[in-house]
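**Student:** Coordinates only, no sequence provided:
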């Protein structure tokens, strides 16, 4: 199923359809302003003259978060800039215009992935003047942004053990020292059963997508595992019991073979509906602040 603009639309996801329709208007009408997506984790698309200049989401690290987490700028330098990336702070961190542009583009793509990988409830487009400091030449076309988000969701859904970047909290299943890959070993050092891929990305100062795929690889190698899903929730007050569900036999985890690669590939859903365990509600809060 596609929208009038030709963009892919997940069947039955009206809010996601509204997001696609709103983004399709951006280049056609050369819109400026903000496109706010309410959901889990949600986010804000900053628009300027038909391009997406940035996507800010609580589900993905910002440029400032990455610089702080990696030690390229200090808390004092951040405070001296009044909570902004002041030119003098960037100069101390050896971040030139080209590097900053590359980081902003990476964060924009990562923010769009975070929004698409979560739950989309409402979409609000407010036209107006964009925030200062963004060069229109450095924007990302909405079609390119959506295409990359789709590619990333598809890659994650087709991994051997799909994982939710926000809801799943992996556990160590092997010794950290046994991992020869430095990048994955650094991820393993942050795995403790309480942190999601999103939390680990914030702690390490890495992109959400890159971190999530690293964890998916560690899952496939047996270095980490996912906890057993919780038992059935008790029926809500006043809710009628599910007679059909009560009559179904219980099955052990893995008995259906749903996690086998060929089954995951056969049951892949369109963008914004990849098979992930998405929390139903609640704000995203990191279990621990970035170090």
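**Tutor:** All right, it came through fine. In this text, all values refer to a predicted model and were calculated from it rather than measured experimentally. Numbering: from 1, shown residues only.
**Student:** From here on, just use CA atoms for contacts and neighbour counts.
**Tutor:** Noted.
**Student:** Around residue 204, count how many other residues there are.
**Tutor:** 20 (other C-alpha atoms under 10 Å).
**Student:** Tell me which stretches of this structure form strands.
**Tutor:** For the chain, applying DSSP state E gives strands covering 33-40, 43-48, 51-56, 119-127, 171-172, 224-225.
**Student:** Adding mean neighbour count and distance to residue 151, write those strands out as CSV.
**Tutor:** As requested, these are arranged in CSV below (neighbours: other C-alpha atoms under 10 Å; distance: least, C-alpha to C-alpha, whole Å):
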stretch, mean neighbour count, distance to residue 151
strand 33-40, 21, 20
strand 43-48, 25, 19
strand 51-56, 26, 17
strand 119-127, 18, 18
strand 171-172, 18, 27
strand 224-225, 22, 25
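**Student:** Adding distance to residue 205, write those strands out as JSON lines.
**Tutor:** Shown next, in JSON lines, are those (distance: least, C-alpha to C-alpha, whole Å):
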{"stretch": "strand 33-40", "distance to residue 205": "21"}
{"stretch": "strand 43-48", "distance to residue 205": "19"}
{"stretch": "strand 51-56", "distance to residue 205": "15"}
{"stretch": "strand 119-127", "distance to residue 205": "24"}
{"stretch": "strand 171-172", "distance to residue 205": "20"}
{"stretch": "strand 224-225", "distance to residue 205": "21"}
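**Student:** also this one, for the comparison:
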């Protein structure tokens, strides 16, 4: 993709998607639903197939953190995921829309909802915000596009999981109209991943890294851009770039790009990255093939005060906790295993 989301050109003549507010009572068109592909090897292949059939509904991805991809006539109109701020978060946290105006728009959207529509369909909140003058239609479109691209980027930072297709799912209350072709979404996502990988490394690892200001940040505060100062103020040592994006009302990709550039200027201190979320194993547990070991002698006597052979004289507290000992070395986590293996190999005849 050649340009950022806010430079997208959406021509309704080429994208005949219907806005949620223009749907008939009940929220979905009365036309027969297009056939859903019976199988797909991954989510991108699924979205391409749904685009070809003009599918309207949602795809819920169950990876960590996962999310919901909303489609209208095969075009992606919104992506809601805990991994990236939605259009609602971008509008409220960045103070593009005030809370009072937001509450008024929610009331208006609910009142305009068709009588026979399900209660979960709260109405077209985006249209209500534009109608009451809280935000312009062009700006809202840019924010929705930015949130959709950022949501797609966040989804690829975690291992893929299963998915579920729903034709009767509630549409996003703030959605891009018309939506984005899946192929354009994939191209932009690939460009972002490639850029961060070239500048820093695996973006998924960077997204899980907690950051805080470095010692040089205070003296350089007057010479760095305002956006960098905002990141420094939000970097508490407990927050990841994703958390900072939610706090500031900015996209995760935008924050990650700033973090890379700030790290190159020695403005940040990076903590150890959080472990990647993985699904628990569901493999059946089988007993060992050989016989269980049996005790051949008396049980060892317990000496009061002795908590481990590593303590001087067998008394006192352990030298450190396991997690502190693991973080004390600058080498890789399994370096001690490599050294042990090399020593064993050398001792063999």
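**Tutor:** Thanks, I have it. Everything quoted here is computed from the prediction, not taken from an experiment.
**Student:** So for residue 202 of structure 1, which of the strands of structure 1 sits nearest?
**Tutor:** Residue 202 of structure 1 sits nearest to strand 51-56 of all the strands of structure 1, at 13.8 Å, using C-alpha to C-alpha.
**Student:** That closest one corresponds to what range in structure 2?
**Tutor:** Mapped onto structure 2 using TM-score structural alignment, strand 51-56 of structure 1 spans residues 75-80.
**Student:** Isn't residue 52 of structure 2 up against residue 73?
**Tutor:** No: with contacts counted by C-alpha atoms under 8 Å, residue 52 of structure 2 stays clear of residue 73, the gap being 9.0 Å.
**Student:** Show me which of those two is the more surrounded one.
**Tutor:** residue 73 (21 against 14).
**Student:** residue in structure 2 matching residue 35 of structure 1?
**Tutor:** By TM-score structural alignment, residue 35 of structure 1 lines up with residue 59.
**Student:** Spit out the contact partners of its match.
**Tutor:** 68, 69, 70, 71, 163, 164, 165, 166 (C-alpha atoms under 8 Å, 6 or more residues apart in numbering).
**Student:** Can you pull the residues that touch both of residue 52 and residue 73 of structure 2?
**Tutor:** With C-alpha under 8 Å, 6+ apart, residue 52 of structure 2 and residue 73 have no common neighbours.
**Student:** give me every residue that touches the spatially most central residue of structure 1.
**Tutor:** For structure 1, the residue sitting closest to the mean C-alpha position, by C-alpha atoms, centre = their mean, is residue 114 at 2.2 Å. Applying C-alpha under 8 Å, 6+ apart to residue 114 of structure 1 gives the contacts 41, 42, 57, 59, 60, 208, 209.
**Student:** how about the helices in structure 2?
**Tutor:** Secondary structure of structure 2 by DSSP state H: the helices cover 43-53, 87-93, 99-112, 125-131, 137-155, 182-199, 203-207, 215-219, 226-234, 241-248, 252-264, 322-328, 335-347.
**Student:** Next, format these as JSON lines and append distance to residue 288 of structure 2.
**Tutor:** JSON lines is the format used below for those (distance: least, C-alpha to C-alpha, whole Å):
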{"stretch": "helix 43-53", "distance to residue 288 of structure 2": "38"}
{"stretch": "helix 87-93", "distance to residue 288 of structure 2": "52"}
{"stretch": "helix 99-112", "distance to residue 288 of structure 2": "60"}
{"stretch": "helix 125-131", "distance to residue 288 of structure 2": "59"}
{"stretch": "helix 137-155", "distance to residue 288 of structure 2": "39"}
{"stretch": "helix 182-199", "distance to residue 288 of structure 2": "43"}
{"stretch": "helix 203-207", "distance to residue 288 of structure 2": "36"}
{"stretch": "helix 215-219", "distance to residue 288 of structure 2": "53"}
{"stretch": "helix 226-234", "distance to residue 288 of structure 2": "51"}
{"stretch": "helix 241-248", "distance to residue 288 of structure 2": "43"}
{"stretch": "helix 252-264", "distance to residue 288 of structure 2": "46"}
{"stretch": "helix 322-328", "distance to residue 288 of structure 2": "28"}
{"stretch": "helix 335-347", "distance to residue 288 of structure 2": "24"}
